[in-house]
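Asker: give me coordinates for this.
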Amino acid sequence: MAHLLGADRVTLTLGTRTLLDEVSLGLDDGQRIGVVGPNGAGKSTLLRVLSGLQETDAGRVTRAGGVRVAVLDQRDDLTAGTVLDAVHGSADAHEWASDSRIRAVHAGLLSDVGLDADLASLSGGQRRRVALAALLVRDDEVLVLDEPTNHLDVEGVAWLAAHLVERYARGSGALVVVTHDRWFLDAVCTRTWEVHDGGVDQYDGGYAAYVLARAERARTAATSEEKRQNLLRKELAWLRRGAPARTSKPRFRIDAANALIADEPPPRDRMELSRMATARLGKDVLDVEDVTLAFGDRVLLDDVTWRLGPGDRIGVVGVNGAGKTTMLRLLAGRLAPTSGRVKRGKTVQVAELRQDVEDLDELADLRVVEVVEREKRSIVVGGKELTAAQLVERLGFPRDRARTPVRDLSGGERRRLQLLRLLVGEPNVLLLDEPTNDLDTDTLAALEDLLDGWPGTLVVVSHDRYLLERVCDRQVALLGDGKVRDLPGGVEQYLDLRRDALGAAASAPAASPVAAPDAPASGGAASPSPADVRAARKEIARIERRLSRIADLEKALHDKMAAQATDHEAVLALDAELRALAAEKDDLEAAWLEAAEVAG
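Answerer: The predicted structure is shown next:
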């Protein structure tokens, strides 16, 4: 493989921190590299060094002759103008409109953005997609992306992953990407670089392979450590043999023991997210009853009934603008419905993690430990009472950071402090809006470990498929039609529904010239009336409720079969019930598709 880009003994110190310490690595043609590591370890700095945007203190960056490097920074640098100006500059339309690859980029990232739209009028997510599209329409050999999945929904992340895999195959350039999206890393990357403590460890494969390799390294290190500790115990035992042993004569033995003790490595990651005690939940938690929510002519929720019970764990996906964040505001009680009601159980204590971290701005002058002390000075964790200072240390803020003012925290640290403030309040309902923003993969793993065993009711809005599949038992979708649609097939079912919807929308204009504007084509079906559409939507809601019930029944039957595995007759009877449910589910799914065609 041809060498494209590399670093040779690169060293870089910013302030008092050495981010890169004699780092050497290379990027070859056909490689797709995922970069991971703790927040503040130097991932973005490494990308800037490799792309030539950051000078180094020592060492050099190598680049093959003529290699062009394109960089997507975490903050876009779009100037004034239109989307067309930003993506294609002064190029004539005929120069790019005939290129199928460029048309695919338009369809994948700019389908809801007009090319003549003013950049100043775009949302943050739309600007991010425009900046990404401006890079993908070019022909650079090396593409460097810093958090490209930020502001992309699940559908956008899936499209980007497929596009990059197809584009950066062997012999067509190379990719380096920093992202916390573990699903994306697995879907795209062929190698993983872990940045930590001034160095870069290299692993073959994506995120799953990286985790396996790290576990193996940890196991090997633990074996070596056990042997070292055995030697240490022998040395210390020898030193305790009374006064005659502690003379100048065996000084070399004392020095050897001290060397072993001094070599004791500190834990690389001191963060430990502990399970908090939660207040008791009653039978009723949150019931959304016949709720309609509209802003002017725009209806986000249309006569929705949705019930959340104790211990429910729901992941929410959907198209941008469909109302996912608005749904959380409704559940939290920060927003009143246009009609209908949200009924809350008497024992419900709701905590909401919002997307922004501005709620910490008013606490900017306080130190981390002081922020937590304002919420609660102590909390019982694992049967032990911890002070606020002990708690923040266990939750990822070592002593040198626990006294840091909030204004000096990094984005990831502010996000972690937000979550900590929620948890010390001991809620029993958690509403999380894009909780993975600004968190590194290790922090995400710790967060998932907490949520995985958390006994309360959980609702998560996220584009992170890995998180949703790890901590949620069910997924629901907001597709922009005012309904909350259950997804028995998870995120894959959602993507299938979106592909079908986009395919139907794409074929509709082609069919329209065939018929007169005020009449259906000969032999064709007339457009459904508003009454038919309403009836179809009600039928869809009924079917989805029954499909959800079937999913619960199937789980219960599987549990019974496992418990009665030795009773042949009982297993046969349960199997017959499962087959009947499967047949009913097939019929319901067919009916759902028919109703969906009418409802649009």
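Asker: hey, let's count contacts and neighbours off CA atoms from now on
Answerer: Fine.
Asker: with adjacent residues omitted, what lies nearest to Ala120?
Answerer: Ala80 (6.9 Å; CA to CA, 6 or more residues apart in numbering).
Asker: now swap in Leu47 and tell me
Answerer: Nearest non-adjacent residue to Leu47 (CA to CA, 6+ apart): Val144, at 6.9 Å.
Asker: is it true that that neighbour lies in a helix?
Answerer: No: counting by DSSP: H, G, I helix; E, B strand; the rest coil, Val144 is not part of a helix but strand.
Asker: surely it meets Leu164?
Answerer: No: using CA atoms under 8 Å, Val144 is not in contact with Leu164, being 11.7 Å away.
Asker: want to put them side by side, so please do this one too:
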Amino acid sequence: MAHLLGAENLSISFGTRTVLDSVSLGLNEGDRIGMVGRNGDGKSTLMRLLAQRSSPDEGRVTMRSGLNVGFLDQQDVLDGDLPVGVAIVGEAADHEWAANPRIREIMAGLVEDVDWHAQVSSLSGGQRRRVALAKLLIEPHDVIMLDEPTNHLDVEGVAWLAEHLKQRWRPSDGAFLVVTHDRWFLDEVCTRTWEVHDGVVDPFDGGYAAYVLARAERDRTAAVVEGKRQQLVKKELAWLRRGAPARTSKPKFRIEAANELIADVPAPRDTLALAKMATARLGKDVIDLEHVSYTPPAREHTAQAPAPLFDNITLRLAPGERVGIVGVNGAGKSTLMHMLNGDIQPTTGRIKRGKTVKTAMLTQEVRELDDVMDLRVIEVIQRERQVFNVGGRELSAGQLVEQLGFTNQKQWTPVRDLSGGERRRLQLLRLLVGEPNVLMLDEPTNDLDTDTLAAVEDVLDGWPGTLVVVSHDRYLLERVTDHQLALLGDGKLRGLPGGVDQYLQLRQAALAAGAAASAGAPDAAAAAEAGDDAGTAGASEGQRRQARKDLNRIERQLGKLGQQKDKLQEQMTAAGSAAEVDFELLAELNRKLQELAEEEESLELEWLEASEILE
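Answerer: Presented below is the predicted three-dimensional model:
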């Protein structure tokens, strides 16, 4: 592979802290590299050095002659006074850029819903990010460097960017380097991983999953080496005490394969135990939205009435339920969270809350820390309590704070001096120690690195309550929630038995159907090509009649299943709270509950298919 650019003995320090120490590495044609590491360990600094946006204290960066490098910074670098169109394509006429199919594809994927004539300064943060990304991607760069490109992108936007990067060059051409906390994205697009830590860069083959396994094996090897060293020291001490050394056999060690490394690791969550604890803390009723509709208030100086966000939706949260919510921007994901939290009341319908429900919500802002800016991290947590119970273990405030990545030194840092990611961690920790039994997280992955995300997920695994998560990070959704719901912008809330993949199929079908309708197509044949759920607009009256019958049948079956599940959960609660717990009975009840859940998922998929025919 041809060499594109390289770094030789790069070193850089900020104050007394050395961020990179004699780092040497390179990018070759065909490289697809993801960069991971803790916040503040130098990922963005290294990328800026490689892009020659800043200079090292020592060492140098060399590039092949004529190399064209595109760089997307985390900071907003667009001119706010420019119209969107000029910011992306400059003064080029529409026919000039529209003649290029690659540019048309980028525009459709990123900025189709952005006003072409609006000033950049009037756009939301997410829209500005997509405009900057579109401006970068339409250029014919040899190397692309992206610093947190998935920030402010929704699930659909992240999937589009991944597909674009996979198709942009032939496998042996071009190269890109990406810094991101989105682990699904890393696995989807990267073939190599660089871990930045302690001033050095360790390379690994493969995406995020391969990196995690390789790092686990590396750490285990290091532990074995250290264990052997300590054993030799002990033997040396024993020899000094005894005089003549005793003969010992040489220890042998075999590094196990990756699957053996994790063979004895238990499942992330003990679902049965958590369900029992959640039911005990919450009772049978949590939060129910019944036939809720909501239209946001009209904005000032806007003549057009706002469209309703929710239209007759029903959502029932069960004790210990873990649900993820995905949807298009503006579909009402954050509004739904605020409604569950009691901050917003519906226009019609009602919200029913259990008597023991105590909610807590992690918002996208960090204003909740304004009142503790002068306190140190450990003091913020100690104000709540000194000892906490996490997953059945008692932890001191210091141990709990350390579990989320605050070292002994960081625990005594004033809140005002924390980075954005550190404040995000503290914000979540402060919510958890308040012991809510319904926790809502709105885009919790913002500003967090991959190691911190793993630590957060570990804490959530042992948290016995109802969890609602809004996120564009599908790795997190699939990791910490048990099922997902979708807001598609039509006012409806839909179940996703097929997870995020099903959501993306629904969105593709909806977009294809909209394109066919706008083109005056007589039927939805074009939409059918976009997914299994499309092609229903041209259903016959007989098919629609059968669909209505199917909906009635499925809804009756779902109602019966709901009653059976309620009865099983009551039996599990009674069995779990008995003087002598019958674990065999609990296991049998849990098995039946899982069977009902699987049957329910199958029926929900049938219901979704039938409802598509009637829309």
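Asker: give me the TM-score for these two chains.
Answerer: TM-score of the superposed chains, computed with TM-score structural alignment, normalised by the length of structure 1, equals 0.82; 535 aligned residues with a CA RMSD of 3.6 Å.
Asker: ok so, going back, which strand or helix spans the residue nearest to Ala120 of structure 1?
Answerer: Ala80 of structure 1 is part of no helix or strand, with elements assigned from DSSP states H and E.
Asker: quick one: it from Ala86 of structure 1, how far?
Answerer: Look at Ala80 of structure 1 and Ala86 of structure 1: by CA to CA, to the nearest Å, they are 9 Å apart.
Asker: more neighbours, these two?
Answerer: Ala86 (21 against 11; other CA atoms under 10 Å).
Asker: packing partners of the helix or strand containing that one?
Answerer: In the assignment (DSSP H and E), Ala86 of structure 1 maps to helix 83-88. In terms of contacts (3 or more CA pairs under 8 Å, 6 or more residues apart in numbering; DSSP states H and E), helix 83-88 of structure 1 is packed against helix 124-136.
Asker: the helix it packs on vs structure 2, average distance?
Answerer: Helix 124-136 of structure 1 differs from its equivalent in structure 2 by a mean of 0.4 Å after superposition (mean CA distance after the TM-score superposition for structure 1).
Asker: buried residues of that helix, list them for me.
Answerer: 126-136 (16 or more other CA atoms under 10 Å).
Asker: check what contacts that helix and list those residues.
Answerer: For helix 124-136 of structure 1, the surrounding residues in contact (CA atoms under 8 Å, 6 or more residues apart in numbering) are 70-72, 76, 78, 83, 86-88, 102, 105-106, 109-110, 113, 119, 148, 150-152.
Asker: so the residue nearest to Ala120 of structure 1 touches Leu122, yeah?
Answerer: No: with contacts counted by CA under 8 Å, Ala80 of structure 1 stays clear of Leu122, the gap being 11.4 Å.
Asker: so Leu493 of structure 2 touches Gln484, yeah?
Answerer: No: counting by CA under 8 Å, Leu493 of structure 2 stays clear of Gln484, with 10.4 Å between them.
Asker: and those two? Which one has more around it.
Answerer: Set Leu493 of structure 2 next to Gln484 and count neighbours by other CA under 10 Å: Gln484 wins out with 23 against 19.
Asker: grab the nearest non-local neighbour of the residue mapped onto the more buried one from structure 1.
Answerer: Under the alignment (TM-score structural alignment), Gln484 of structure 2 maps onto Gln475 of structure 1. Counting by CA to CA, 6+ apart, Gln475 of structure 1 lies nearest to Gly315, which is 4.5 Å off, once chain neighbours are set aside.
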